[in-house]
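K.L.:
quick one, fold the following:
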Amino acid sequence: MAGRLYGVGLGPGDPDLVTVKAARLIAEADVVAYHAARHGRSNARAIAAAYLREGQIEEPLIYPVTTESTDHPGGYQGAIDEFYADSAERLAAHLDAGRDVVVLAEGDPLFYGSYMHMHKRLAHRYEATVVPGVTSVSAASAVLGRPLMERDEVLTVLPGTLPPDELAARLAGTDSAAIMKLGRTFEGVRQALETAGRLDDAWYVERATTDRERHARLADVDPATVPYFSLALLPSPAATAFATPQAGTRAPGPGAVTVIGLGPAGREWLTPEAQAALAEADDVVGYGPYVNRVPANPRQHRHASDNRVEAERAAFALDLAKRGRRVAVVSSGDPGVFAMAAAVLEVSEDPQWKDVPVRIVPGLTAAQAVASRAGAPLGHDFCIMSLSDRLKPWDVIATRLTAAAGADMVIALYNPASQSRKEQLVRARDLLLEHRDPQTPVVVGRDVGGPEESVRITTLGDLDPATIDMRCLLIIGSSQTRAVNRGDGSTQVFTPRHYPA
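P.N.:
Below you'll find the model as predicted:
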């Protein structure tokens, strides 16, 4: 008896938005299939991971091409058609053997989903059930808090791949719209919205409901930052009731600046105190990627800037507060550790801002986050240093690094390398090896808490500076730091709380 095919919608990204039926079918399936790019990572599998069980057969369906060129004789479309045909036959082999197959689909399986290509090729041969999921359009509307349509209004869903002139004509003839498939099409979509006279009403939503969610007015978005998993939304015209306050409106009560630590990554790293402070703000000020981590609120104004203008950013925030605004200045990690708290307090010494209250709300540091993933390498005395010589000369860094190494302290190194700073870590490693055994444990944490998190344990002798970039944090052990292999095959690093007499 042949197996049954299921196209299972997983919703827009939050695993909690997977339906009860979808979760049950995933757990019961003999075979779980999912589409993935050539790097092998699958958003669909990541969403469904909590519902998978041991012993299931996984079938990653890896696209041969995405946006790049191909030497397939049929061109791009020929390569994709051949891929879908081969994938369908791989699934058919399981179905013929009596195995039930669940094909995971982000959002809804039949709403711009890859599952539809399996359904077209297999549903006439086998029993097939489609389990709907929450679409990205619904998720975008929800995170913006803006209705899609009301009463007799018409919603139109459009692909951003349409020529800008045709897209503009369709936008001019509808009440509400969702424009899918952004990424490389973003500038054409923006042009179409402007031509249709709808740009001021348009919103941008990226990876809705995930920890990488970002949303803002579309006119304010940098095209270079737009991924494929994003959309443009023209909400219901009736949503003008939700309009952003006009610039220059004053918040009730006196203004103030609150410098807030967002922690090292997603919302789960944010403290309740920080959440409350963000909720009270009229304006959010900070380096662009950090501002993007704060959920957009139409009531608030967002002011993103480059990472090299800390003093200007601080002055701007203080000036807003002087005019009666409640301003949140956001930093990754803790704002008092190589971040905006010192910059704001330094600039606030200027007499023109002496009456502006400044409050600091702490956050979980990157050093703490990396240490927790590795074990307890900061269990005894430690110091934190930045290897960046942008704000202090290398001679000072070398002197402090030598002193910390000579004192046998664990050292957490921030900003170890960047595209323009490669030699500093090489020189730092050489200095440390003058005081530390080459077998000293080293923890390398990258993007901890983020989607590309990696933590690896190496030694000072084996540390390769070429593998380190700006998103890494290093923890260099002391003479007492130990790396212990656990029964499950993992390695944990800790520094004992006692020190030999």
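K.L.:
contacts, neighbours, all on C-alpha from now
P.N.:
Will do.
K.L.:
residue 301 versus residue 244, what's the distance?
P.N.:
Look at residue 244 and residue 301: by Cα to Cα, to the nearest Å, they are 8 Å apart.
K.L.:
just want to know which of those two has more residues nearby.
P.N.:
Here residue 244 and residue 301 are compared on neighbour count by other Cα atoms under 10 Å; more neighbours surround residue 301, at 19 against 12.
K.L.:
need the contact list for that one.
P.N.:
Counting by Cα atoms under 8 Å, 6 or more residues apart in numbering, residue 301 makes contact with 282-284.
K.L.:
show me these that map onto strands.
P.N.:
Judged by DSSP state E, the contacts of residue 301 include 283-284 as members of strands.
K.L.:
out of the contacts of residue 301, which one sits closest to residue 21?
P.N.:
Nearest to residue 21, judged by Cα to Cα, of the contacts of residue 301 is residue 284 at 39.9 Å.
K.L.:
tally of neighbours for the closest one?
P.N.:
Using other Cα under 10 Å, the number of residues around residue 284 comes to 25.
K.L.:
what's the answer for residue 422, then?
P.N.:
Using other Cα under 10 Å as the criterion, residue 422 is surrounded by 15 other residues.
K.L.:
and what of residue 249?
P.N.:
Per other Cα under 10 Å, the neighbour tally for residue 249 reads 11.
K.L.:
quick one: it is in a helix?
P.N.:
No - per DSSP: H, G, I helix; E, B strand; the rest coil, residue 249 lies outside any helix segment and is coil.
K.L.:
distance of it relative to residue 325?
P.N.:
Going from residue 249 to residue 325 by Cα to Cα gives 9 Å.
K.L.:
what do you get for residue 115?
P.N.:
According to Cα to Cα, residue 115 stands 49 Å off from residue 325.
K.L.:
here's the other one to compare against:
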Amino acid sequence: MTVRAVRVIAEADVIAYHSARHGRSIARSIAAEHLRADHIEEPLVYPVTTGTTDHPGGYQGAMEEFYAESAARLAVHLDAGRTVAVIAEGDPLFYGSYMHMHKRLAGRYPTEVIPGVTSVSAAAARLGTPLVEGEEVLTILPGTLPEEELTARLASADSAVVMKLGRTFPTVRRAIERAGRLADARYVERATMSGERTGALADVDPDSVPYFSVAVLPSRIGAVPVPVPGDAGVPSNSGETNKTGQVVVVGTGPAGPLWLTPETRGELAAAEDLVGYTTYLDRVPVRPGQLRHGSDNKVESERAEFALDLARRGRRVAVVSGGDPGVFAMATAVLEVASRAPYEDVPVRVLPGVTAANAAAALAGAPLGHDYAVLSLSDRLKPWEVIAERLHAAAAADLVLALYNPGSRSRTWQVGKARELLLEHRAPDTPVVLGRDVGGAEQSVRIVRLADLDPAQVDMRTILLVGSSQTVTVRRGDGRQIVWTPRRYPEKPLAESPSPENSPKAAN
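P.N.:
You can find the predicted model right below:
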């Protein structure tokens, strides 16, 4: 307890505290030595905790009625001029029951809230483990969240504390394990109180877990990775090299943190080594103890082999790609190398990301609302003849087209040639979306007619979305122009049916 809290209790006329039906109150037991015989005590006994209720409003209705009645009881003392101290374990406004009194009474009576030590801080102190360091972010979650939600948030967290365990513990444990954090998860029960227990969360018996316990995922920075011996750029160390390594190929989306999935964010934080094209690595926050291996964008196979070599030596490696790693990106390169000796046994996973086509389409409206084809205009890895043939086929099938890698400093004629091929199948006013640097500082999204597509306005940071014969361009009331492709395609007219007298059935 803080010195201020002790003084306030000493000066109060009334001491109020919440408890279950058994009448025992943790808050009262903590403050017991400071209570006087002449204190008026107001136990606020919950009508329901873990059981059921026959209240017509259900659990929520029963609790709302309880809080209203409790506030009315305290108001009687306040109206009589008495000072009321509502005591609460932890901090009164941090998942505390007092907040329900505060919302009902603070606007009517002079109120002071005395901050307390939260169970989060107490648990960290008992574990003797840093919760967060540097620029890490602490995530605090109630264990009552659905398992999928818990898993997603834990996967993306730097460090985390899950509260309100008890009956939720099995769900919380599964979520932590699914998020890949069970090995470093810690358990704290009744921190700083009698009956305190701490240990590895994986070793805890679910049937022994009370409500007043927390799961702690401490700072990742404390787990300094063991360097791999014998690598340039990786310090030599005679430590552990027999642990199982792995490679995870992740996509950063079109730009940065706003486009990351929770799973990807978690893997980037957990990796010991980051491998990738320098431009994409720059999108990933720098973490102490994490090694970064940047390279040029034209050495994909070498980059994949380097990452797999690190994993063979026991490292946890994230290969960083832009957009979605499986769309014209690093997943193919890694899997191709991983399919050969000596890498066949290295664990490799690919995590999805937001690809440029979907990102640009969302900004423009819904041009990919119907069937569409994805093509790369780069002839660095396949001949232009193949590209032209596929453009003809997709255009003839009246598919919307998402065209990646349309141009660069060394490729300046492909966009003009593609426009000529497409105009053989599409009307001149077919809408084309030019999405450049989507999600980045220089983001721009423009809509032009296919006939007006200017190759000089297209570079390697641009993606082209070419509409079908059904794609619509509309200017909305706010002046914004949007593009969308209907989900329903018009039916072709049915061939003229034979007359009854000429039908085979009539002839018989």
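K.L.:
drop the TM-score for these two in here.
P.N.:
For this chain pair, the superposition-based TM-score is 0.51 by TM-score structural alignment, normalised by the length of structure 1; 267 aligned residues with a Cα RMSD of 2.0 Å.
K.L.:
any chance of the contacts of residue 301 of structure 1 in JSON lines with distance to residue 144 of structure 1 as columns?
P.N.:
Supplementary listing: the contacts of residue 301 of structure 1 in JSON lines, determined by distance: Cα to Cα, whole Å:
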{"residue": "282", "distance to residue 144 of structure 1": "17"}
{"residue": "283", "distance to residue 144 of structure 1": "17"}
{"residue": "284", "distance to residue 144 of structure 1": "17"}
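K.L.:
identify, from the contacts of residue 301 of structure 1, the entry nearest to residue 61 of structure 1.
P.N.:
Residue 61 of structure 1 lies nearest to residue 284 out of these, by Cα to Cα, at 41.7 Å.
K.L.:
mind listing the helices for the stretch 101-250 of structure 2?
P.N.:
All helices of the stretch 101-250 of structure 2, identified by DSSP state H, counting those that start in this stretch, fall at 119-127, 147-156, 169-178.
K.L.:
where does the last one end up in structure 1?
P.N.:
In this case it means helix 169-178 of structure 2. When structure 1 is aligned by TM-score structural alignment, helix 169-178 of structure 2 has no counterpart there.
K.L.:
can you give me the buried ones in that helix?
P.N.:
169-178 (16 or more other Cα atoms under 10 Å).
K.L.:
with stretch 463-480 of structure 2 instead?
P.N.:
If you call a residue buried by 16+ other Cα under 10 Å, then stretch 463-480 of structure 2 has these buried ones: 463-473.
K.L.:
which position in structure 2 pairs with residue 383 of structure 1?
P.N.:
Looks like residue 383 of structure 1 aligns to residue 373 there (TM-score structural alignment).
K.L.:
surely its match touches residue 394?
P.N.:
Yes - here residue 373 of structure 2 lies in contact with residue 394, judged by Cα atoms under 8 Å, at a distance of 6.8 Å.
K.L.:
what's the overlap in contacts for the two?
P.N.:
Common neighbours of residue 373 of structure 2 and residue 394 (criterion: Cα under 8 Å, 6+ apart): residue 401.
K.L.:
the stretch 201-350 of structure 1: strands as residue ranges?
P.N.:
203-206, 214-217, 230-234, 256-261, 283-287, 301-305, 326-331 (DSSP state E, counting those that start in this stretch).
K.L.:
by contact count, what packs against the first one?
P.N.:
What it means is strand 203-206 of structure 1. If contacts are counted by 3 or more Cα pairs under 8 Å, 6 or more residues apart in numbering; DSSP states H and E, strand 203-206 of structure 1 sits against strand 214-217, strand 230-234.
K.L.:
distance from the chain centre to it, please.
P.N.:
Mean C-alpha position of strand 203-206 of structure 1 versus that of the full chain (Cα atoms, centre = their mean, to the nearest Å) differs by 14 Å.
K.L.:
in structure 2, what stretch matches it?
P.N.:
So strand 203-206 of structure 1 sits over no part of structure 2, by TM-score structural alignment.
K.L.:
can you find the partner of residue 17 of structure 2 in structure 1?
P.N.:
For residue 17 of structure 2, no residue is aligned by TM-score structural alignment.
K.L.:
what of residue 482 of structure 2?
P.N.:
Counting by TM-score structural alignment, the partner of residue 482 of structure 2 is residue 492.
K.L.:
go ahead and confirm its match touches residue 483.
P.N.:
Yes - the pair residue 492 of structure 1 / residue 483 is scored as a contact, 5.6 Å apart, by Cα under 8 Å.
K.L.:
where does the top helix by length along structure 2 end up in structure 1?
P.N.:
The single longest helix within structure 2, with elements called by DSSP state H, is helix 58-79. With TM-score structural alignment applied, helix 58-79 of structure 2 matches no range in structure 1.
K.L.:
what does stretch 453-472 of structure 2 give?
P.N.:
With TM-score structural alignment applied, stretch 453-472 of structure 2 matches the range 463-482 in structure 1.
K.L.:
tell me which residues are up against the matching stretch.
P.N.:
With Cα under 8 Å, 6+ apart, stretch 463-482 of structure 1 has contacts from 366-367, 370-371, 377, 405, 408-419, 422, 425-426, 436-437, 440-447, 460, 493-496, 499.
K.L.:
and the residues you listed, which are buried?
P.N.:
Buried, going by 16+ other Cα under 10 Å: 366-367, 370-371, 377, 405, 408-418, 425, 436, 440-447, 460, 493-495, out of the contacts of stretch 463-482 of structure 1.
K.L.:
restricted to helices, list those.
P.N.:
Using DSSP H, 366-367, 370-371, 405, 425 are the members of those that sit in helices.
K.L.:
closest to residue 308 of structure 1 out of the residues you listed?
P.N.:
Nearest to residue 308 of structure 1 among these: residue 366, at 19.9 Å, using Cα to Cα.
K.L.:
translate that closest one into the numbering of structure 2.
P.N.:
Aligned partner of residue 366 of structure 1 by TM-score structural alignment: residue 356.
K.L.:
look up how far residue 437 of structure 2 lies from that match.
P.N.:
9 Å.
K.L.:
which of the buried residues of stretch 463-480 of structure 2 sits closest to residue 311 of structure 2?
P.N.:
Using Cα to Cα, these come closest to residue 311 of structure 2 at residue 463, 33.8 Å.
K.L.:
helix or strand: which one has that closest one?
P.N.:
Residue 463 of structure 2 belongs to strand 462-466 when assigned by DSSP states H and E.
K.L.:
what's the mean distance for that strand versus structure 1?
P.N.:
After superposition onto structure 1, the mean distance of strand 462-466 of structure 2 to its aligned counterpart is 0.3 Å, using mean Cα distance after the TM-score superposition for structure 1.
K.L.:
the closest residue to residue 86 of structure 2 other than its chain neighbours and residue 340 of structure 2, how far apart?
P.N.:
In this structure, residue 86 of structure 2 finds its nearest non-sequential neighbour in residue 16, 4.6 Å apart by Cα to Cα, 6 or more residues apart in numbering. Distance, residue 16 of structure 2 to residue 340 of structure 2, by Cα to Cα: 70 Å.
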